[in-house]
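> quick one, what's the 3D model for this:
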Amino acid sequence: MDAHENAPDGIWISRFSPAELDERASAVDPGLPLAGLTFAVKDNIDVAGLPTTAACADFAYLPERHAPVVQRLVDAGAIVVGKTNLDQFATGLTGARSPYGAPESVFGGGLISGGSSSGSAVAVANGSVHFSLGTDTAGSGRVPAALNGIAGIKPTRGLLSTLGVVPACRSLDCVSVFARELSTADRVMRVARGFVPEDPWSRRAPEEARQTGRPRVGVAEGLEFFGDSGQEKAYARFAGDVTVDVAPLLEAGDLLYRGPWVAERLAVLGDFLAAHPESVLPVTRRVLETGHGFTAADAFRAQHRLQELRAAADRMWERIDVLVLPTIGTTFTHAEIAGDPIGRNLILGRYTQFANLLDMAAVTVPNGFTEDGRPASLTLFGPAFSDDSLMALARSMRDDVETTGHTLPGRVLSGAGPGGAGMTVAVVGLHLSGEPRNGELLGRGGTLLGTARTAPLYRMYELPSGAPGLVRAEAGGAAIEIELWQLPAATVGGFLAGIPAPLSLGRLVLEDGTEVTGFLCEAYAVSGAPDITASGGWRNHRLKGSDS
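Below you'll find the model as predicted:
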């Protein structure tokens, strides 16, 4: 194993060696439900053979066995790659509180990755693994998902066992799941969950009532976006059925870091903190030490108030089936977090930290991008054990056939369109209207749906062949004009067969967050090619060329 060889990007703390991974992969039964899927594990969850550090080297220990949730995944054929970085002792939502480095969001620009499950989210978003495990006490399984454009699942407390997890707040902790695709997250959840008798916090899930008809979707008005008009506009794109008052939820969330639940962290870490104060990062130590300021009477007062707020939340579920809120009200760079690490951490948790106190399940999904290219997302909340219903609703929002009556801009564009079943294709160059290869679309019964623009994530180059090549940029991308065409299902195969290398069809993210199949170019082919991104699109580039 490569223990403690954290990558310079701050994602990993320890990993199994390539030889160990190859040996395990060769032994996997291909008939298992998760056969061959790789995953990462947040380094506060036990994996046999790798140290559990909780991002504190002096705290580290070597577990003899996997945590039960990890064992379930391994038994189903998944392969653990290694342990990922986190905000130390899972205390924080920024991804910037670790001696093992502070990973950046996959969208670059100095954007934080979010925490505390920072490495787990980035390892999924950058394609290092198929899925990962995190933990979520105040939002650590949702905030990093939002900042990296992936799905984050915070299950009902106790649905996934927390045995073998270093506690943050033992009564509130959850194991969470990250994946790029909701279908993958769903498969993982169905394997990972289950009652564990040895775990006093494990819960048996009752049979979930089957949802009939379209769910009643609640939204909120008057939310704070902390001056971020882009995030405000992204949330406004989603329309619900009922407007609800979320003030009781937000008040409950304030109890987590501004109330006596901070003291619960000391129940596990107090002795270590007292014996090794210099082993704990100053910002982490500052948060933990606030727990000393609460009395037993404070704890009971807070529990009494929380019970009142739970009753208000229960009344909310009489009006709606699911609540949809922005996952975060705004985003921050590492420099901004450094300027106010505790205050801005609280802002990141504004719409997440009430969930476990109020015994809710939650699913976070991407919701496009803001005008300045920052990722936006939504979180779907439901009462305890509504996990399957939330997942079904989230998937339907991004499914090929819209079944809910609600339009989420981040859903995958339908294969069905005005012309019946088929395929929607984004074209960027020679297949545009009036361009030389447009006839390949028209001749196959293609219908122009309209023009659109990509999210600001791409760069365009003029290839030696005279065609444009669109590539996903690691940094400094821009929005590119495209056209959307609908092809009948019967002609799709012939069209695909005619696409020449180095072009291929992949997933393009549009300006409103929609994903659609479209033309992309292999990165090797643009080496040395003129960068024409500034033109904003192939047609503009051609027009500029004719004017010169």
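
> please count neighbours and contacts with C-alpha atoms only from this point.
Noted.

> list the residues that contact L358.
Residues counted as contacts of L358 (C-alpha atoms under 8 Å, 6 or more residues apart in numbering) are 249, 252, 306, 309-310, 313.

> confirm that L250 sits in a helix.
Yes - the assignment for L250 is a helix, going by DSSP: H, G, I helix; E, B strand; the rest coil.

> how many neighbours does it have?
18 (other C-alpha atoms under 10 Å).

> and if you look at the one 3 residues further on?
Counted with other C-alpha under 10 Å, the neighbours of G253 add up to 25.

> for it, which non-adjacent residue is closest in space?
The shortest distance from G253 to any non-neighbouring residue, by C-alpha to C-alpha, 6 or more residues apart in numbering, is to F354 (3.8 Å).

> could you also give me the structure for this second sequence? I'd like to compare it with the first:
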Amino acid sequence: MSLESLNERYRAFITLKEVRGKPEGRLKGLRFAVKDVIFVRGVRTTAGSKILADFVPERNATVVERILDEGGIIVGKANTHEFAIGATGTSSAYGIPRNPVDNERITGGSSSGSALAVALGMADVGLGTDTGGSVRIPASLCGVIGFKPTLGLIPTDGVIPFSWSLDTIGILARDLSLVRLTFEVISNKRLENGTTSVSKRLVLGVFRLGDDEGSKGVRKVVDKLSSHFDVTEVKLPVLDQRGNWARRVIASVEGAAFHKPLYEAYKHLYFPDVRRAIEFGMSLSGVDYVNAFRVRKDAIREFVKVMKGVDFLLTPTTKIVAPRISDVVGREQEYRETLISNTELFNLLGAPSVSLPLGSYNGLPVGLMVTGALYDDLRLLSVSEEIIRIVGR
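Reported below is the predicted structural model:
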């Protein structure tokens, strides 16, 4: 089936337009789906909104420039929940993307099209953004790998912002080697300690493994890993009890600050759930914002202390598998809060986190999220490769 025919059926891309850079390089011939909040020079960038339907950037985002300089090929601009403010993917002015396993279900979001293009084989690698889980959530629901690096390692200039304090470029693929290669090309900093000695028996801390669909979907995987690693339950009370609130306050206030002029001019053009999210940010006070950062500081201190006793954390990426589109439309806010409840905690911390397509529940995929210490990104990817090998994906 042609890209155009696939796209007509699944709505992975808002704009299909091939852009080539240098003919040689480390990414030679690899096809990239670029989320439609990331600038590609000469190709419209809509952010999934009618408001930006005719916006065409005159420059590339730094990450796009680096991909093209290394021989990568841009396939097109991938669908997104409007302005990346949502976790379901259903609020896009350019069609609702459909889950590759069951096209009556959502892909998750907000990097919905990037995950979908990778799952369908329309692209080798997807570029997305992750402010509360927007790479890892669709990775979990679509059955691909979704990696959110340590905050600040990948430049975000040339990206329409949601939250300056939390926005992260993320990478989606079906193979971890492509995730690592892309990360090495687009990141700002060369990290050390990128391999993990198999002679050391690592300690994996289990966090938020409960009785929800996601937990049931990955529990057998965690049990299997316990014969290869030391697996122990960990508690992060500050993060667990106050982290969701703090992350949402920070993102909401900063999102409202960016959108205020657009909101005042085009309020009627926003999707209802996105408009409500912006209005929530406007309703918060400076005191709320400062208190959220105080929680963030306490949560990071707690996390650093816990990570001295474990190597990595294991968490279900999402608490639910992909719900039906018909159940979600009109209830995006309710589903957003459920979908981001695990992932957003690690945005608050800024820690590297990857969703691996290792679980399933009722025949639908759900990810196992592996999280490392700050700047331990390459070791995280190495351990993730070992985990996939053990589970026998």
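
> what's the TM-score for these two chains?
Here the superposed chains carry a TM-score of 0.90, computed using TM-score structural alignment, normalised by the length of structure 2; 381 aligned residues with a C-alpha RMSD of 2.3 Å.

> so is the residue nearest to G253 of structure 1 in a helix, a strand, or just coil?
coil.

> ok, now F226 of structure 1?
Following three-state DSSP, F226 of structure 1 is assigned to coil.

> what's the helix or strand for the spatially most central residue of structure 1?
Among the residues of structure 1, the one closest to the centroid is A145, at 2.2 Å (C-alpha atoms, centre = their mean). A145 of structure 1 is part of helix 143-148, with elements assigned from DSSP states H and E.

> any chance you could map the helices in the stretch 251-400 of structure 1?
Taking DSSP state H, counting those that start in this stretch as the test, the helices found in the stretch 251-400 of structure 1 are 261-275, 282-289, 296-316, 334-339, 341-348, 387-397.

> figure out which of the ones you listed is closest to L182 of structure 1.
helix 387-397 (6.4 Å; C-alpha to C-alpha).

> packing partners for the closest one?
Using 3 or more C-alpha pairs under 8 Å, 6 or more residues apart in numbering; DSSP states H and E, the elements in contact with helix 387-397 of structure 1 are helix 182-192, strand 360-369, strand 375-383.

> which one in structure 1 is aligned with I106 of structure 2?
Residue correspondence to structure 1 (TM-score structural alignment): I106 of structure 2 is matched to I112.

> got the contact list for F55 of structure 2?
Applying C-alpha under 8 Å, 6+ apart, the residues near F55 of structure 2 are 44-46.

> wait, D388 of structure 1
With contacts defined as C-alpha under 8 Å, 6+ apart, D388 of structure 1 is in contact with E208.

> distance of the aligned residue in structure 2 for it from N193 of structure 2?
With TM-score structural alignment as the criterion, D388 of structure 1 lines up with L378 in structure 2. Applying C-alpha to C-alpha, to the nearest Å, the value for L378 of structure 2 to N193 of structure 2 is 7 Å.

> what sits against the aligned residue in structure 2 for A151 of structure 1?
Correspondence of A151 of structure 1 to structure 2, assessed by TM-score structural alignment: I145. Residues near I145 of structure 2 by C-alpha under 8 Å, 6+ apart: 136, 139, 172-176, 354-357.

> the same query, at a cut-off of 7 Å, please.
139, 172-174, 355-357 (C-alpha atoms under 7 Å, 6 or more residues apart in numbering).

> try P155 of structure 1
174, 176, 361-362, 387.

> ranking the helices of the stretch 251-400 of structure 1 by burial, who's on top?
Among the helices of the stretch 251-400 of structure 1, helix 387-397 has the highest mean neighbour count (mean count of other C-alpha atoms under 10 Å), at a mean of 21.

> matching residues in structure 2 for whatever helix or strand comes next after it?
Proceeding C-terminally, helix 387-397 of structure 1 gives way to strand 416-417 as the next helix or strand, assigned by DSSP H and E. Using TM-score structural alignment, strand 416-417 of structure 1 lines up with nothing in structure 2.

> so how far is whatever helix or strand comes next after strand 416-417 of structure 1 off the chain centroid?
Downstream of strand 416-417 of structure 1, the next assigned helix or strand under DSSP H and E is strand 420-427. Mean C-alpha position of strand 420-427 of structure 1 versus that of the full chain (C-alpha atoms, centre = their mean, to the nearest Å) differs by 27 Å.

> got it, and stretch 224-233 of structure 2?
26 Å.

> ok, stretch 361-375 of structure 2 next?
11 Å.

> what does stretch 80-97 of structure 2 correspond to over in structure 1?
By TM-score structural alignment, stretch 80-97 of structure 2 lines up with residues 86-103 in structure 1.

> quick one: contacts for K28 of structure 2?
By C-alpha under 7 Å, 6+ apart, the residues touching K28 of structure 2 are 70-72.

> redo that, cut-off 8 Å
Contacts for K28 of structure 2 (C-alpha under 8 Å, 6+ apart) come out as 70-73.

> what's the match for R66 of structure 2 in structure 1?
Counting by TM-score structural alignment, R66 of structure 2 corresponds to R72 in structure 1.

> so which residues of the stretch 1-150 of structure 1 form strands?
Secondary structure of the stretch 1-150 of structure 1 (DSSP state E, counting those that start in this stretch): strands at 12-15, 38-42, 79-84, 131-135.

> the third one vs strand 38-42, what angle?
Just to be clear, that refers to strand 79-84 of structure 1. 30 degrees (axes from the mean of the first three to the mean of the last three C-alpha atoms, to 10 degrees).

> same question, the last one
Angle of strand 131-135 of structure 1 versus strand 38-42, following the same axes, to 10 degrees, is 10 degrees.

> quick one: contacts of strand 131-135 of structure 1?
37-42, 90, 116-117, 120-121, 123-124, 140-141, 173-180, 184-185.

> among the helices of the stretch 251-400 of structure 1, which is nearest G222 of structure 1?
Closest to G222 of structure 1 of these, according to C-alpha to C-alpha: helix 341-348, at 15.6 Å.

> which of the contacts of F55 of structure 2 tops the neighbour count?
Ranked by neighbour count (other C-alpha under 10 Å), the contacts of F55 of structure 2 have T46 at the top, with 29 neighbours.

> and the nearest residue to A90 of structure 1 once chain neighbours are set aside, how far is that from D58 of structure 1?
Counting by C-alpha to C-alpha, 6+ apart, the nearest residue to A90 of structure 1 once its immediate chain neighbours are dropped is S116, at 5.1 Å. Note on S116 of structure 1: its distance to D58 of structure 1, by C-alpha to C-alpha, is 19 Å.
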